[in-house]
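K.L.:
mind looking at a prediction? Sequence and model below.
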Amino acid sequence: MKVEKTFCTTREAATLLGVSVGTTQLWVDNGLLSAWKTPGGHRRVARDSVEKLLYVRMQSVVSAPTEAESARMRVLVVEDDRNLLRLYQVMLAQWPMAPEVRTVDNGIEGLLAIEAAPPDLLIVDLSMPGVDGLQVLRILRSSARYAGIAIVAVSGLDETEIARRGGLPPGVTLLGKPVAFSRLLAVANSVEEGRRASVRLAA
């Protein structure tokens, strides 16, 4: 009789979840995936915890952008404050480049959304329950796949406290709270100019 394995390797878990090994390791480190180490130091991930996360992913699946949406700048907002999320939706809808805006309220769904369809501009709150913005940024900046994403970190923390928590990766723009939407638009305009230049070069 064949006995089904109740565990898998980190790489196998990453394949099942459709995410990078680095993302899987982050989820293990934060307790989102149950895992242990063998005497030889190799990680083994519980399959039932992978299945639970797969279920969460199915509930928050992000469809691939349509051809029309692909022609627009893609913006992803990761923020746990629902009121602020609604404000982002209202303010970003007024931007002249008419971006395609997606919003999620936690770091895990943010990582899943990025894996499914990387945005041109990521706006992420640094202080969130569970996987916070700093952890999300470290994962993204550790992979060349996400090097082209422009990132704005939003936080009520001062720079000293952010540095104490490990600091921001290079190339990340920091905005305080309340959000200065004029500064955010300036970043978006720069991203849009870069996108248009890339399109012209590719033509």
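P.N.:
Thanks, I have it. All of these numbers come straight from a predicted model, not from anything done at the bench. Numbering: from 1, shown residues only.

K.L.:
for the rest of this, base every contact and every neighbour count on C-alpha atoms.
P.N.:
OK.

K.L.:
tell me the helix or strand right after the helix or strand where residue 48 lies.
P.N.:
Using DSSP states H and E, residue 48 falls within helix 47-59. Downstream of helix 47-59, the first helix or strand assigned by DSSP H and E is helix 67-70.

K.L.:
how about the strands in the protein?
P.N.:
Taking DSSP state E as the criterion, the chain carries its strands at 7-8, 35-37, 43-46, 74-78, 100-104, 121-125, 150-155, 173-176.

K.L.:
next up, a structure to set beside the first:
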Amino acid sequence: MQQEGSTAMTDQLYTTHDISRLLQVDPSTVSKWIDRGILMAFRTPGGHRRVRSADLRTFLITHQMPVPEELGSGTVRLLAVDDERPVLDAIKRAFKPFAAQVELQTTTSGVEALLLVSEQKPHGMIIDLNMPDIDGLEVCRRIRARKQMEGVRLITMTSAHTPEVVEQSKQAGALACMAKPLDVQQVLELFRVPLALSAKR
């Protein structure tokens, strides 16, 4: 059983009624989101459903809904997957200036990435397309096949960046395909733009 405290310790927990008041929707609507697996939740020992603030924020961003001020801040959890350790080290260095906004985890294995995404429930994944154990496209397909992982944003990266590869990535369920070396600003924009759009609505 995964420790509930493995995510950011500042994560606040919300009941379905808290969320209904916050978003001004019926509590039954919130329950339906949870039942459909599009809003991540867990049950307390007493059987009550609770939603972490980070997961609620991810749900709102993914579905382009306005994010209330109390959810507007907080770190974005990313998982980077590449079989080459120097590439991951370079990504870590690139994200270091944004440590207050991004919590970055890395792995060199596509198989391990599939386990970590279930355990850690990151907001997004950056996945190398060319890996020996399981390639990036297959990682994307397997994650997209899991209803409860619908809110995780998938970004692929490759040193052989072509329109064909971009199209293959999108067909596999990726939001974008980026060229190596990774442009960190572009990655951050993929998480910030929906917030900006929501604020304008």
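P.N.:
Sure, I can see it. The structure displayed is predicted, hence computed values, not measured ones.

K.L.:
which among the strands of structure 1 is found nearest to residue 56 of structure 1?
P.N.:
When these are ranked by distance to residue 56 of structure 1, counting by Cα to Cα, first place goes to strand 100-104 at 13.1 Å.

K.L.:
mean deviation of the closest one from structure 2?
P.N.:
In the superposition against structure 2, strand 100-104 of structure 1 averages 0.7 Å from its aligned positions (mean Cα distance after the TM-score superposition for structure 1).

K.L.:
count of neighbours near the residue opposite residue 185 of structure 2 in structure 1 once aligned?
P.N.:
Aligning on TM-score structural alignment places residue 185 of structure 2 opposite residue 182 in structure 1. Residue 182 of structure 1 is flanked by 10 other residues according to other Cα atoms under 10 Å.

K.L.:
distance of residue 182 of structure 1 from residue 97 of structure 1?
P.N.:
14 Å (Cα to Cα, to the nearest Å).

K.L.:
residues in contact with residue 17 of structure 2?
P.N.:
Shown in contact with residue 17 of structure 2 (Cα atoms under 8 Å, 6 or more residues apart in numbering): residue 27.

K.L.:
A strand includes it, no?
P.N.:
No. According to DSSP: H, G, I helix; E, B strand; the rest coil, residue 17 of structure 2 belongs to no strand; its state is helix.

K.L.:
what residue in structure 2 is paired with residue 138 of structure 1?
P.N.:
When structure 2 is aligned by TM-score structural alignment, the residue opposite residue 138 of structure 1 is residue 141.

K.L.:
the longest helix in structure 2 is where?
P.N.:
Determined from DSSP state H, the single longest helix within structure 2 is helix 184-200.

K.L.:
which of the strands of structure 1 sits closest to residue 63 of structure 1?
P.N.:
strand 100-104 (11.1 Å).

K.L.:
against structure 2, where does that closest one fall?
P.N.:
Going by TM-score structural alignment: strand 100-104 of structure 1 matches residues 103-107.

K.L.:
check contacts around the closest residue to residue 105 of structure 1 other than its chain neighbours.
P.N.:
Spatial nearest neighbour of residue 105 of structure 1, excluding adjacent residues (Cα to Cα, 6 or more residues apart in numbering): residue 80 at 4.3 Å. Going by Cα under 8 Å, 6+ apart, residue 80 of structure 1 touches 104, 105, 106, 125, 128.

K.L.:
most neighbours out of these, which is it?
P.N.:
Neighbour counts for the contacts of residue 80 of structure 1, by other Cα under 10 Å, peak at residue 125, which reaches 26 neighbours.

K.L.:
list the contacts for it?
P.N.:
By Cα under 8 Å, 6+ apart, residue 125 of structure 1 lies in contact with 78, 79, 80, 132, 133, 153, 154, 155.

K.L.:
for residue 79 of structure 2, same thing?
P.N.:
By Cα under 8 Å, 6+ apart, the neighbours of residue 79 of structure 2 are 104, 105, 106, 107, 113, 117, 122, 124, 125, 126.

K.L.:
show me what it lines up with in structure 1.
P.N.:
Counting by TM-score structural alignment, residue 79 of structure 2 corresponds to residue 76 in structure 1.
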